[in-house]
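[1] only geometry, no sequence info:
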């Protein structure tokens, strides 16, 4: 699954890469580590207004949720949406049809299991370029305040050969969209059958990965520190990353 991402990209870098403007009233802070379980607010590009970033909270809350307690409860279960069931689950079905989005990223983290131990890995494009993760969004109205709150989920698919070796317990990976497919993904007129065909494992040869410090899980590192993505050697770890 995909619960931890890196978006160490400035407002200017994001605007240039995605051709969308950041809202003036949104204070974007780049970071090497975003945890979905913190439900961070991240700028995404949505089908309805691709010319602007929309700050949305990670953890999709369906528009039909009426109770605030239910909204807080469901979001921990909707950080990711499996492509195999995205067109069937009530939380994801409508967003998949008409509210698809691009989630900007520069890398992501997955855990490798070896016996009883876990090792974190950082994964990025081989060319070190930013990329878009396939996502879906929905807008939930807070019943207490009337505020309309955009939320999103990152779509996952079957792991490629590299991620099978790294993320060897779940064997999943987030859907990375090729740049030439990004506009198609957020085109609201794209039929669901065609949208489903975009949810493929990214080619192994276009990715790079290495182990990083276990401290990324302890919250002892400043999210703005490049220490998050510094390669770390684990002599006891045997894994082929080629």
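    That came in fine, so what should we check first? Quick caveat, the model's predicted, so the values are computed rather than measured. Numbers count the residues shown, from 1 in each chain.
[2] okay, CA-based contacts and neighbour counts for the rest of this
    Fine.
[3] for the protein, just list every one of the strands.
    4-7, 31-35, 41-46, 53-58, 80-82, 100-105, 107-114, 117-125, 131-141, 148-158, 172-174, 176-177, 207-211 (DSSP state E).
[4] okay, those in a markdown table with mean neighbour count and distance to residue 17 next?
    Conversion of the strands of the chain to a markdown table gives the following (neighbours: other C-alpha atoms under 10 Å; distance: least, C-alpha to C-alpha, whole Å):
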| stretch | mean neighbour count | distance to residue 17 |
| --- | --- | --- |
| strand 4-7 | 21 | 13 |
| strand 31-35 | 21 | 17 |
| strand 41-46 | 24 | 12 |
| strand 53-58 | 24 | 12 |
| strand 80-82 | 24 | 24 |
| strand 100-105 | 26 | 9 |
| strand 107-114 | 21 | 15 |
| strand 117-125 | 18 | 15 |
| strand 131-141 | 24 | 9 |
| strand 148-158 | 24 | 19 |
| strand 172-174 | 24 | 20 |
| strand 176-177 | 25 | 14 |
| strand 207-211 | 19 | 19 |
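[5] nearest to residue 21, of the ones you listed?
    Smallest distance to residue 21 across the strands of the chain (C-alpha to C-alpha): 5.8 Å, for strand 53-58.
[6] and the closest one, how far from the chain's centre?
    Offset of strand 53-58 from its chain centre (C-alpha atoms, centre = their mean, to the nearest Å): 12 Å.
[7] alongside the first one, take a look at this:
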């Protein structure tokens, strides 16, 4: 899943989507590493009311559904505790939304993402993201994880990741905030080798698809078609980085592991 990402876009650069152009100009510029588990804010593109233009906003990276009553309840859910019964349950970080379950969940019921997928679609800006590869060296009995940096083929141009958002209200304090999740799809050939535990990748859209996702009124069928779009491997480049990249002053710096085989894509 996409839980770490970043961008090298400066405040002076412009975001271009078809015929629309807007200066980045927000606090997140040049934030090369962000963890979703910090539950902070990130740059997101949303359409204006009549869908003739777009705005770049900072939103809370964690889709909070309306049935969560308060921040305190949300903290319990993050820890795997049911806020109503206080019983243990699976911890659910709502950082990503699987494309296959945007409208209907795995139980065959309406998904918690459905209304947002139909009415509140957005684009999440990033120039790169991070993922881990599982591998057991020949001389080891233990499997290790190796972090990778995955770049868009044009390194300093932002990717448009499909996203959905919800305006959530804390029923205790009355505070409201816009919250979002990144849509994910099945991994392409490159990402199947890197993210070989779950074989997923963010839904990264071409400019045409990004504009359609953001601006057009879409049928349920078309929503799912775009949400499942799989950017080909040819549009990505990747290299290994230091396991300590999260505390490294230069988290994007390549780092080689002698025991790890190269990314061997079929030719």
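    Nice, thanks for sending it over. It should be emphasised that the depicted structure is a prediction, and the values quoted were computed from it without experimental measurement.
[8] dump the strands of the first structure into a markdown table; add distance to residue 64 of the first structure as well.
    As requested, these are exported to a markdown table (distance: least, C-alpha to C-alpha, whole Å):
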| stretch | distance to residue 64 of the first structure |
| --- | --- |
| strand 4-7 | 27 |
| strand 31-35 | 25 |
| strand 41-46 | 19 |
| strand 53-58 | 17 |
| strand 80-82 | 18 |
| strand 100-105 | 17 |
| strand 107-114 | 31 |
| strand 117-125 | 35 |
| strand 131-141 | 7 |
| strand 148-158 | 12 |
| strand 172-174 | 26 |
| strand 176-177 | 29 |
| strand 207-211 | 38 |
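[9] closest to residue 199 of the first structure out of those?
    Closest among the strands of the first structure, using C-alpha to C-alpha: strand 148-158, at 6.7 Å.
[10] follow-up on the earlier one: so which of the strands of the first structure comes closest to residue 67 of the first structure?
    If you check each of these against residue 67 of the first structure by C-alpha to C-alpha, strand 131-141 wins as the nearest, at 9.7 Å.
[11] which residues in the second structure does that closest one align to?
    Across the second structure, the stretch matching strand 131-141 of the first structure (TM-score structural alignment) is residues 159-169.
[12] quick one: average offset of that stretch versus the first structure, please.
    Mean deviation of stretch 159-169 of the second structure relative to the first structure after superposition (mean C-alpha distance after the TM-score superposition for the first structure): 0.6 Å.
[13] residue 142 of the first structure and residue 208 of the first structure, how far apart?
    Distance, residue 142 of the first structure to residue 208 of the first structure, using C-alpha to C-alpha, to the nearest Å: 41 Å.
[14] which residues does the spatially most central residue of the first structure contact?
    Central residue of the first structure (C-alpha atoms, centre = their mean): residue 154, 4.5 Å from the mean position. The contact partners of residue 154 of the first structure, taken as C-alpha atoms under 8 Å, 6 or more residues apart in numbering, are 2, 79, 80, 81, 103, 133, 134, 135, 136, 174, 175.
[15] tell me the counterpart of the second one in the second structure.
    Matched to the second structure by TM-score structural alignment, residue 79 of the first structure sits across from residue 95.
[16] counting neighbours, what do you get for its match?
    21 (other C-alpha atoms under 10 Å).
[17] how about the nearest residue to the one in the second structure that sits across from residue 209 of the first structure in the alignment, chain neighbours excluded?
    Structural correspondence for residue 209 of the first structure with respect to the second structure (TM-score structural alignment): residue 238. Nearest residue to residue 238 of the second structure, sequence neighbours excluded (C-alpha to C-alpha, 6 or more residues apart in numbering): residue 150, at 4.4 Å.
[18] distance of the nearest residue to residue 176 of the first structure once chain neighbours are set aside relative to residue 108 of the first structure?
    Spatial nearest neighbour of residue 176 of the first structure, chain neighbours left out: residue 133 (4.7 Å); criterion: C-alpha to C-alpha, 6+ apart. Look at residue 133 of the first structure and residue 108 of the first structure: by C-alpha to C-alpha, they are 10 Å apart.
[19] same deal with residue 91 of the first structure?
    24 Å.
[20] how about the contacts made by the residue lying closest to residue 232 of the second structure once chain neighbours are set aside?
    Among residues not flanking residue 232 of the second structure along the chain, residue 188 sits closest, at 6.1 Å (C-alpha to C-alpha, 6+ apart). Residues near residue 188 of the second structure by C-alpha under 8 Å, 6+ apart: 201, 230, 231, 232, 233.
[21] corresponding residue for residue 188 of the second structure in the first structure?
    Counting by TM-score structural alignment, the partner of residue 188 of the second structure is residue 160.
[22] same check on residue 118 of the second structure?
    Using TM-score structural alignment, the partner of residue 118 of the second structure in the first structure is residue 97.
[23] cool, and residue 200 of the second structure?
    So, by TM-score structural alignment, residue 200 of the second structure is matched to residue 172.
[24] and the closest residue in space to its match that isn't next to it in sequence, how many neighbours does it have?
    Take residue 172 of the first structure and drop its neighbours on the chain: the residue closest to it by C-alpha to C-alpha, 6+ apart is residue 159, 4.4 Å away. As a burial measure, residue 159 of the first structure scores 24 neighbours (other C-alpha under 10 Å).
[25] please tell me how far the closest residue to residue 227 of the first structure other than its chain neighbours sits from residue 29 of the first structure.
    With C-alpha to C-alpha, 6+ apart as the measure, residue 221 is the residue that lies nearest to residue 227 of the first structure, at 7.4 Å, once sequence neighbours are left out. In this view, residue 221 of the first structure and residue 29 of the first structure are 16 Å apart by C-alpha to C-alpha.
[26] again with residue 208 of the first structure
    25 Å.
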